[in-house]
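J.: Sequence and predicted structure below; questions after.
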Amino acid sequence: MAFAALAGCSSAAPLFSPDGLPTTQVQCSAAGGDGCEQQARGMCGGPFEIVRQTTAGGVRNLLFACKKAG
């Protein structure tokens, strides 16, 4: 059942932010509220920085970098 909930989401291979941190891109429904942020927080296990976000055709793309602890 959890797989079905995640089936509409996808992620791409890591890139790097200007400060050298690896980044990840997730996609979610533009109507889904903070779904992309929840995915990012879960993947990072905590805080993250939004590098770029776009919305097109009802799909939101969020490129983020996990913040280092401490």
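T.: Happy to help now that I have it.
J.: hey, let's count contacts and neighbours off CA atoms from now on
T.: Fine.
J.: So residue 41 belongs to a helix, correct?
T.: Yes: per DSSP: H, G, I helix; E, B strand; the rest coil, residue 41 lies within a helix segment.
J.: this is the comparison structure:
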Amino acid sequence: MKRSLSFFARRSSLLVATGAVVALGGCSSSAPLFLSDGRATTLVQCPVGSDSCSQQATASCNGGYDVVRQSSESGTLSLIYACRAAAK
């Protein structure tokens, strides 16, 4: 059975496209990170020198949060925080 070159090119393109979708799907479905006490963490990024990161964390947590890790690189502050448990 004789197949044309375009048949193999289309099939090859389909395999590459399918592989790309599978690979990208793995990136977007990563599990959230949790602290040992079960609280979920959140990453926010903002310009260094701005209080935008702390404002976002405060708004998200209704005021109370703990800084898990903070770093800055190339003018961007990265803040990983966890909301404090609500008082009972």
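T.: Perfect, I can see it now. Bear in mind that the values here come from a model prediction, so they are computed numbers and not experimental data.
J.: Which strand or helix spans residue 5 of the first structure?
T.: Applying DSSP states H and E as the criterion places residue 5 of the first structure in helix 2-6.
J.: Residue 7 of the second structure now?
T.: Going by DSSP H and E, residue 7 of the second structure is in helix 5-28.
J.: so that helix aligns onto which residues of the first structure?
T.: The alignment of helix 5-28 of the second structure onto the first structure (TM-score structural alignment) covers no residues at all.
J.: again with stretch 53-73 of the second structure
T.: Against the first structure, stretch 53-73 of the second structure falls on residues 36-56 (TM-score structural alignment).
J.: Name the surrounding residues that touch that stretch.
T.: Residues outside stretch 36-56 of the first structure that contact it (CA atoms under 8 Å, 6 or more residues apart in numbering): 17, 26-28, 30, 60-67.
J.: now the helices for the first structure?
T.: 2-6, 35-44 (DSSP state H).
J.: can I get the ones you listed in CSV with distance to residue 52 of the first structure?
T.: CSV is the format used below for these (distance: least, CA to CA, whole Å):
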stretch, distance to residue 52 of the first structure
helix 2-6, 22
helix 35-44, 12
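J.: Would you write a PyMOL line that selects the buried entries of the contacts of stretch 36-56 of the first structure?
T.: Selecting only the buried entries of the contacts of stretch 36-56 of the first structure in PyMOL, with 16 or more other CA atoms under 10 Å as the criterion:
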select buried, resi 17+26+27+28+30+60+61+62+63+64+65+66
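J.: In strands, which of the contacts of stretch 36-56 of the first structure fall?
T.: Taking DSSP state E as the definition of strands, the contacts of stretch 36-56 of the first structure contribute 26, 27, 28, 60, 61, 62, 63, 64, 65, 66.
J.: could these go into a markdown table alongside distance to residue 51 of the first structure?
T.: Formatted as a markdown table, those follow (distance: CA to CA, whole Å):
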| residue | distance to residue 51 of the first structure |
| --- | --- |
| 26 | 12 |
| 27 | 14 |
| 28 | 16 |
| 60 | 14 |
| 61 | 11 |
| 62 | 8 |
| 63 | 5 |
| 64 | 5 |
| 65 | 7 |
| 66 | 10 |
